[in-house]
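In: no FASTA, just this:
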């Protein structure tokens, strides 16, 4: 069978199922630049339009995983399993900052490869960059040693991990081929498989602030990831979770770090955020064999959060990756603060019945808390705090949130965006819905 790039593209264009050999050859050409950008773009569009069977998606995932370095934790003699979680992204989603240390406090090891903000969604790495001194791009040895010492390390994708994915994603981003379930699946899983995991939990967001607007779209992606991960040898479960309102009471990098640290220190905080953290932790502990079933795992996670054990792991991770050793105790002294902070007033009385979550995320971007272009710098101090959850009753003039901005003009513009993002009514039935909508396991696919 011909392995010429143009023949592989033609076969996929015409709807044929590609062989493992064809996929491996094409991915190798992506990784070593022997296949040109035009051909990579054409391949991405062919997959976008024609799709891939599960066997093809497994082969694509494996080939992208093998395009670079694969981490091996065997030599460190870790006494617990390597497990991780990945989210499809949302507004106010600071779950990883709490979850990684929490699972570490329960005996797991969490080598988390995270990303930056994309569009209206915030990125975990951008949040961590708000911590003075924290390096999100350590060398592999420092990454490994941090995982061993602290139990968790959250860093960015290195040049050596799944390099084919890095190039393919950059081309997909500018050729309108991002929203392809096989390509999304392979992109996520190739990095996770390269990280040497023994178990993965997916947090697939659904709602007006998510990539998957409907539960049906989210389920299709979740089922693809769970099935392909299983086919590639990585046990995976997925939770489909709500993104019809910001997650937690903050949106903006330093503000989200502060909210996360507060929950780690006190064990308390926003109810939906806390519920999701415990649910994801329970899934990770069961996958890693650290608890027999979900209820026992949730109790274990609750104990680690309320005892302060998770906060200790977070502090150890920050210190090992260049931050202050007393960051958890004195985070308020270290995190940047915006010069303008003022309440955003409700323009009507009633209950908050709906939220345009994407608009809230874009308001943070407009404040300078996200990027319009890859090369843009970020103002880590800006965003919103004290965001009211759906169902809250307000009078006209009551604060919906506090805006944190660099200038009065920026604060005024962001305030208007936030006011327009909320819908007011008199009654709320099941405002926002449950935070965990569905659970997908290998048995479901």
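Out: Perfect, I can see it now. Nothing here was measured: the structure is a model prediction, and the numbers come from that model. Numbering: from 1, shown residues only.
In: use CA for all of it now, contacts and neighbours both
Out: Fine.
In: Find the residue at the geometric middle of this structure.
Out: With distances taken as C-alpha atoms, centre = their mean, the residue of the chain nearest its centroid is residue 87 (3.5 Å).
In: Name all residues that make contact with that residue.
Out: Counting by C-alpha atoms under 8 Å, 6 or more residues apart in numbering, residue 87 makes contact with 202, 203, 204, 205.
In: Kindly indicate which of those residues lies nearest residue 405.
Out: Here the nearest of these to residue 405, counting by C-alpha to C-alpha, is residue 205; it sits at 27.8 Å.
In: contacting residues around the residue nearest to that closest one when sequence neighbours are not counted?
Out: Leaving aside its chain neighbours, residue 205 sits nearest to residue 241 (4.9 Å; criterion: C-alpha to C-alpha, 6 or more residues apart in numbering). Neighbouring residues of residue 241 by C-alpha under 8 Å, 6+ apart: 203, 204, 205, 206, 434, 435, 436, 437, 438.
In: alright, now check it against this:
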């Protein structure tokens, strides 16, 4: 069938079958389907949508366009993926934590996208850390350490890599079906036994409403089930940054503080709790824990006894990184440029996540265009969360920026003169069968 007929069929609301998706993706890879034709198809998909079955077919074809990571041990193989948000450094903690619990964690991550920080960018604030490893090199790290965090090798789902580059410049990133196929094709290529998804809900992520986030979470769980990958989806709050730190080096500092079990900071509890919640679901799915509570106790113990941090150090060293002697405070030392205090007493009612994310990008902590070199030292430390009571003159946030002052930081946090309830960290959880579980945090 001519590619133009496939585009027309999808444009008019029809469904493509398995053979048609195979023809489309194989043609895109060998050049017989042009970039212009694939861009037109992406727009048709964005407007008309994909059924679960179509998404499963597309996922399978993108997976089949490349290689799979080999299994190098008999340990269960798990991973986590987040839709991204401000201050989301969970992956940096979760990978060594699950490895310490006896799992293999072959984590293929990405760079910052829009306002959301990228796991690879954060790790590259560590001197010497290598995020580009061959499959042979990453497999050796996985065998010896139990976890790696790298960018996708060019042989992993190359069709997705090419399609995503088109989506990024054609306003078709937001399609639930295309997002699902993009995520799952790479996770299936990692030969996982279980996956846990962290789907962010709020202004600091890509899914600002609960309905949008739940639609994506449901689609991912259902298509993953069709593809033979048990997946749990946790919907978590992103109307405010996660933890205190937002930025690259500053989030590595926060990761180290949590993994070293430094004196408890209540504002870091959200990071620790969400990480343990996600990791516990993975342990239950692969039989490493009898239930969620048992998994949480095991994981909490691995942080308290220092084993999780030992694995983090081993992973950093295996990937070429050199950590400074970690001390309480800022192991990767950062300049303090500006501090914002409360103009009046009251309750924190709103945090402007888009403004914070944009300010960090403009100061060089994120990219305005592809290929830009980052200033890893740029960041913001948040001292309050929604629902907190503050006194006049109390510090609200601190800006780390070596060069310039960020625009209008005094407007980022709104204070109400009436009490405001705290936002729940975990909003909903969908198990591998798509059933909703009650939140536990």
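Out: Received it, and whenever you're ready, just let me know what you need. Keep in mind that this is a model prediction, so the values were computed, not measured.
In: Give me the TM-score for these two chains.
Out: The TM-score (TM-score structural alignment, normalised by the length of structure 2) is 0.94; 432 aligned residues with a C-alpha RMSD of 1.7 Å.
In: just to revisit the earlier point, doesn't the residue nearest to residue 205 of structure 1 lie inside a strand?
Out: Yes. Checked against DSSP: H, G, I helix; E, B strand; the rest coil, residue 241 of structure 1 lies within a strand.
In: how near is the aligned partner of it in structure 2 to residue 208 of structure 2?
Out: Correspondence of residue 241 of structure 1 to structure 2, assessed by TM-score structural alignment: residue 236. Per C-alpha to C-alpha, to the nearest Å, residue 236 of structure 2 is found 11 Å from residue 208 of structure 2.
In: cool, and residue 25 of structure 2?
Out: 31 Å.
In: For the stretch 301-445 of structure 1, just list every one of the helices.
Out: For the stretch 301-445 of structure 1, the helices defined by DSSP state H, counting those that start in this stretch occupy 309-320, 331-334, 357-364, 408-421.
In: Out of those, which is the most enclosed?
Out: Mean neighbours per residue, mean count of other C-alpha atoms under 10 Å, is largest over the helices of the stretch 301-445 of structure 1 for helix 357-364, with a mean of 25.
In: between it and helix 408-421, how big is the angle?
Out: For helix 357-364 of structure 1 against helix 408-421, the angle by axes from the mean of the first three to the mean of the last three C-alpha atoms, to 10 degrees is 180 degrees.
In: and the equivalent of residue 363 of structure 2 over in structure 1, how far is that from residue 405 of structure 1?
Out: By TM-score structural alignment, residue 363 of structure 2 lines up with residue 367 in structure 1. To residue 405 of structure 1, residue 367 of structure 1 is 6 Å away according to C-alpha to C-alpha.
In: Name the residues contacting each of these two.
Out: 382, 383, 411.
In: Show the contacting residues for the last one.
Out: Read it as residue 411 of structure 1. 340, 341, 342, 367, 403, 404, 405.
In: So what's the residue count around the fourth one?
Out: Residue crowding around residue 367 of structure 1 was assessed by other C-alpha atoms under 10 Å; the count is 25.
In: Quick one: neighbours of residue 137 of structure 1, just the number.
Out: Applying other C-alpha under 10 Å, I find that residue 137 of structure 1 has 16 neighbouring residues.
In: Repeat that for the one 10 residues further on.
Out: Here the neighbour count serves as a burial measure; for residue 147 of structure 1 (other C-alpha under 10 Å) it reads 26.
In: Excluding residues flanking it in the chain, which one is nearest the residue mapped onto it from structure 2?
Out: Counting by TM-score structural alignment, residue 147 of structure 1 lines up with residue 142 in structure 2. With sequence-adjacent residues excluded and distances taken as C-alpha to C-alpha, 6+ apart, residue 142 of structure 2 is closest to residue 148, at 6.0 Å.
In: so that neighbour sits in a strand?
Out: Yes. Counting by three-state DSSP, residue 148 of structure 2 is part of a strand.
In: For residue 96 of structure 2, see how far away it is.
Out: Between residue 148 of structure 2 and residue 96 of structure 2 the distance is 8 Å, computed by C-alpha to C-alpha.
In: what does residue 406 of structure 2 give?
Out: Residue 406 of structure 2 is 34 Å from residue 96 of structure 2, by C-alpha to C-alpha.
In: hang on, isn't the match of residue 363 of structure 2 packed against residue 384?
Out: No. Using C-alpha atoms under 8 Å, residue 367 of structure 1 is not in contact with residue 384, being 9.8 Å away.
In: what sits in contact with each of these two?
Out: Contacts common to residue 367 of structure 1 and residue 384, judged by C-alpha under 8 Å, 6+ apart, are absent.
In: which residue numbers in structure 1 go with stretch 80-100 of structure 2?
Out: Alignment of stretch 80-100 of structure 2 against structure 1: residues 85-105, by TM-score structural alignment.
In: Same check on stretch 246-260 of structure 2?
Out: Stretch 246-260 of structure 2 maps onto residues 251-265 of structure 1, going by TM-score structural alignment.
In: Residues touching that stretch, excluding its own?
Out: 91-92, 94-95, 97-98, 122, 126-128, 130-131, 249-250, 268-269, 305-306, 308, 310-311, 328, 331-332, 335-337, 361, 364, 369, 380-385.
In: Show the buried residues in those.
Out: Buried by 16 or more other C-alpha atoms under 10 Å: 91-92, 94-95, 97-98, 122, 126-128, 130-131, 249-250, 269, 305-306, 308, 310-311, 328, 331, 335-337, 361, 364, 369, 380-385, out of the contacts of stretch 251-265 of structure 1.
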